[in-house]
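> take this sequence and fold it.
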Amino acid sequence: MVRRKDKQRRMSLGSHLRELRIRLSWSAGFIVLGTVAGWFLFDPVFAFLQQPLLEVTKARGIEAIVNFGTVVSAFDLRIQVSIFLGVIITAPFWLYNVWAFVAPGLKTKEKRFSLGFIFTSVPLFLSGAYLAWSSLPSFVVVLIGFTPEGSSNVISASEYVLFAIRILLVFGLAFVMPVLLVLLNFANLLTGAAILKGWRLAVFIIAFVSALATPTADPMSMFLLMAPLSFLYFVAVGVSVLNDKRRARREAKLLAEEPSIE
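This next block holds a predicted model:
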């Protein structure tokens, strides 16, 4: 009997490994296809990312050009951006494969929390990325403004593009963090009171992250990220506190319904 159970366990592990290999293969295939598409989308994306720089330099009369410093730098940048675009474009497909592998081991409640996290995080990530994009010209104005009068600013294309992408990603991920707090609360790992208790540390961390994410010394640029992050943090606190009260009422009701032992 023990040998039969061990065999079934080994077969179950083998089937899980085969499923993982299949899901990874599909995900890798989608990312490769997305990378090929990203290769052809590089030119419009590069023009899109370069637009704030061109607008600012033209409006301010500053001489600044995007430069490819080596023979292979243009090719290297195209490869990097293509892979990045491939991961972003095919995100729904490889995320589905990750979900399809993990979902069978989740309970109904855990599935509901996970789906809620995904559907809430996506618009918040896009909102953060949009805020970063709208703030990018102000970053460029401040940074280009340090160029001495009478000189030209020759900007490395790879550094500029990766700088713009990094800003978009940091802003987007920062907007998702409050949702993670709510997810931990709904999973009964963190109470709303515990989240609220650390509000001073949270505001400090938000200010620190905002200072790192905004590459300028302009306080307004830092405030553009700090204000919505602080607002989302306290929204997460409110949602968590309400959920704790709902959970406490439900537990009290269950205790009241239990038959008393004489």
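> switch to C-alpha atoms for all contacts and neighbour counts from now on
Noted.
> what about residue 204, distance to residue 174?
14 Å (C-alpha to C-alpha, to the nearest Å).
> which one of the two has more residues nearby?
residue 174 (21 against 12; other C-alpha atoms under 10 Å).
> show me the contacts for the more buried one.
Residue 174 makes contact with 125, 128, 229, according to C-alpha atoms under 8 Å, 6 or more residues apart in numbering.
> let's see it at 7 Å
Contact partners of residue 174, counting by C-alpha atoms under 7 Å, 6 or more residues apart in numbering, are absent.
> what is the subsequent helix or strand relative to the helix or strand that contains it?
Using DSSP states H and E, residue 174 falls within helix 157-186. Next in sequence after helix 157-186, counting helices and strands by DSSP H and E, comes helix 192-197.
> list the helices and strands that next one packs on?
Here helix 192-197 touches helix 219-257, going by 3 or more C-alpha pairs under 7 Å, 6 or more residues apart in numbering; DSSP states H and E.
> from residue 261, how far off is residue 156?
On the measure of C-alpha to C-alpha, residue 156 and residue 261 end up 77 Å apart.
> so those two - more neighbours on which side?
A direct count of neighbours by other C-alpha under 10 Å for residue 156 and residue 261 places residue 156 higher, at 15 against 4.
> can you name the residues that contact that one?
66, 67, 68, 69.
> which among these gets closest to residue 53?
Distances from residue 53 to those, taken as C-alpha to C-alpha, are shortest for residue 66 (9.0 Å).
> with adjacent residues omitted, what lies nearest to the closest one?
Leaving out its chain neighbours, the residue that sits closest to residue 66 by C-alpha to C-alpha, 6 or more residues apart in numbering is residue 155, at 4.8 Å.
> and the one you found, helix, strand or coil?
Under the three-state scheme (DSSP: H, G, I helix; E, B strand; the rest coil), residue 155 adopts strand.
> was I right to think it contacts residue 69?
No - in this structure, residue 155 is not within contact of residue 69 by C-alpha atoms under 7 Å, at 9.2 Å.
> secondary structure class for residue 62?
coil.
> same check on the one 4 residues further on?
Local secondary structure at residue 66 is given as strand here, using three-state DSSP.
> to what extent is it buried, counted in neighbours?
When neighbours are counted by other C-alpha under 10 Å, residue 66 comes out with 17.
> residues contacting it?
So residue 66 contacts 154, 155, 156, 157 (C-alpha under 7 Å, 6+ apart).
> just the buried subset of those residues, please.
Buried by 16 or more other C-alpha atoms under 10 Å: residue 157, out of those.
> following up with a second sequence; could you model it the same way so I can compare the two?
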Amino acid sequence: MKFLSPRGKAVDPEGRMPLMDHLRELRNRLIKSLLALLVGTIVGWIFFQPIWDFLKDPYCSLPASQQLEAGKCTLVVNTIFQQFFLRLKISFIIGIVLSSPVWLYQLWAFVAPGLYRREKRWTYVFLSAAIPLFIVGTVLAYLTVDKGLQLFLGGFSIDDVTALITVDHYLGYVLAMLLVFGMTFELPLFVVILNLAGVLSFERIKKTQRIAIFGIFLFAAVATPSGDPFTMLALAVPTLLLFEVSAVLAFFNDRRRARRPDPYAGLSDDEPSPLDLDEIDAELERGGRPADPAR
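This is a model prediction of the structure:
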């Protein structure tokens, strides 16, 4: 059965097309993504001031004695054009965030026709969990930014010495905190995905649990920009809890998998069995297990 596109051309239901058609589709989806990014950047440029006030708030919450000008929440720049590039950089970041539904959809629409139904279902599960975990991580990072600033600007301050914090340095610190926390919170999700794929079993997770705990704390100490104990614990403890949750999910998934009958249990090592590759492909497309070739 042939399907027709809006332009009246025949479309393969499995998403197969010539190389040039793939390149044209990629070009069209890139153009749509870039246009969405441009619109999002313009919106970020228009609403720059409230966004910048939000990003600057952790520094503004510091005691007056730890700021350059008490009560004014002042950061400094070193060059003439630095303020312009600061506005452009923040607007671009906001554009990426605002346009993410568009470019994520364009990416998915380009890749999805080549995936099996089971692979599509896994992708939906991954995205539905990855986005909330990343958001929770960034929120936690934002709440802990001021604690690291207070420790290094107040706890280790020297008399008669005032910290001259530049805009670029502060913005880099905040963005690094948000990205590190957000990406680290994705680690347990990868553990679950590897377990679902049969690559990582619960027994292996259990055997390497001590090493994993040590690695999480070591990574938190190295990856956090400030490196202070409070920020390290704020990253390591929730990540460790999420890792334990992923281990529990792996345990139940392995138990569920163990209850399934093995289709090759009754076959000897040298017993030949016919393979119906068309039937296996059809079964994978339906999202199930391949049928027993010996039946």
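> before we move on, back to that, please identify the buried residues of the helix holding residue 174 of the first structure?
Buried residues in helix 157-186 of the first structure, counted by 16+ other C-alpha under 10 Å: 157-158, 160-161, 164-165, 167-179, 181-183, 185-186.
> what does that helix correspond to over in the second structure?
Counting by TM-score structural alignment, helix 157-186 of the first structure pairs with residues 167-196 of the second structure.
> please pull up the equivalent of residue 122 of the first structure in the second structure.
Residue 122 of the first structure maps onto residue 131 in the second structure, by TM-score structural alignment.
> which position in the first structure pairs with residue 55 of the second structure?
Under the alignment (TM-score structural alignment), residue 55 of the second structure pairs with residue 49 in the first structure.
> what about that match, neighbour count?
17.
> in what helix or strand does it lie?
helix 2-60.
> give me the distance between that helix and the centre of its chain.
Centre-to-centre, helix 2-60 of the first structure and its host chain are 15 Å apart (C-alpha atoms, centre = their mean, to the nearest Å).
> what packs against the helix or strand encompassing the match of residue 122 of the first structure?
Per DSSP H and E, residue 131 of the second structure falls inside helix 117-150. Judged by 3+ C-alpha pairs under 7 Å, 6+ apart, the packing partners of helix 117-150 of the second structure are helix 48-60, helix 167-184.
> got JSON lines for these, with distance to residue 117 of the second structure too?
Shown next, in JSON lines, are those (distance: least, C-alpha to C-alpha, whole Å):
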{"stretch": "helix 48-60", "distance to residue 117 of the second structure": "41"}
{"stretch": "helix 167-184", "distance to residue 117 of the second structure": "27"}
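> who wins for proximity to residue 146 of the second structure among those?
Comparing those by C-alpha to C-alpha, helix 48-60 comes nearest, at 4.8 Å.
> can you name the residues of the first structure that whichever helix or strand comes after the closest one overlays?
Once the chain leaves helix 48-60 of the second structure, the next helix or strand it forms, by DSSP H and E, is helix 82-98. Residues 73-89 of the first structure are matched to helix 82-98 of the second structure when aligned by TM-score structural alignment.
> list the buried residues of that stretch.
77, 78, 79, 80, 81, 82, 83, 84, 85, 86, 87, 89.
> one step back: just give me which of the contacts of residue 156 of the first structure are shared by the second structure.
Compared against the second structure with both residues aligned by TM-score structural alignment, their matches' C-alpha atoms under 7 Å, the contacts of residue 156 of the first structure retain 66, 67, 68.
> pretty sure the second one sits against residue 157.
Going back to what we said before, that points to residue 67 of the first structure. Yes - when contacts are counted by C-alpha under 7 Å, residue 67 of the first structure is listed as touching residue 157 (5.3 Å).
> okay if I get the buried residues of stretch 73-89 of the first structure as TSV plus distance to residue 5 of the first structure?
Output for the buried residues of stretch 73-89 of the first structure, formatted as TSV (distance: C-alpha to C-alpha, whole Å):
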residue	distance to residue 5 of the first structure
77	54
78	53
79	49
80	48
81	50
82	48
83	45
84	45
85	46
86	43
87	41
89	44
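> burial count for the corresponding residue of the second structure for residue 12 of the first structure?
Counting by TM-score structural alignment, residue 12 of the first structure corresponds to residue 18 in the second structure. Residue 18 of the second structure has 7 neighbouring residues, counting by other C-alpha under 10 Å.
> same check on the one 3 residues further on?
With neighbours defined by other C-alpha under 10 Å, the count for residue 21 of the second structure comes to 11.
> for the one 5 residues further on, same thing?
For residue 26 of the second structure, the tally of surrounding residues (other C-alpha under 10 Å) stands at 16.
> just residue 116 of the second structure next, same as before
Applying other C-alpha under 10 Å, we find 17 other residues in the vicinity of residue 116 of the second structure.
> tell me who's in contact with it.
Applying C-alpha under 7 Å, 6+ apart, the residues contacting residue 116 of the second structure are 284, 285.
> rewinding a little: want to throw the contacts of residue 156 of the first structure into TSV with distance to residue 250 of the first structure?
Listed next are the contacts of residue 156 of the first structure as TSV, based on distance: C-alpha to C-alpha, whole Å:
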residue	distance to residue 250 of the first structure
66	61
67	63
68	63
69	65
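> coming back round to it: quickly note the distance from the match of residue 55 of the second structure to residue 163 of the first structure.
10 Å.
> residues near the closest residue to residue 178 of the second structure other than its chain neighbours, how many?
Spatially, and ignoring its direct neighbours in sequence, residue 178 of the second structure is nearest to residue 138 (4.7 Å; C-alpha to C-alpha, 6+ apart). For residue 138 of the second structure, the neighbour count with other C-alpha under 10 Å is 21.
> what does the one 4 residues further on give?
As a burial measure, residue 142 of the second structure scores 20 neighbours (other C-alpha under 10 Å).
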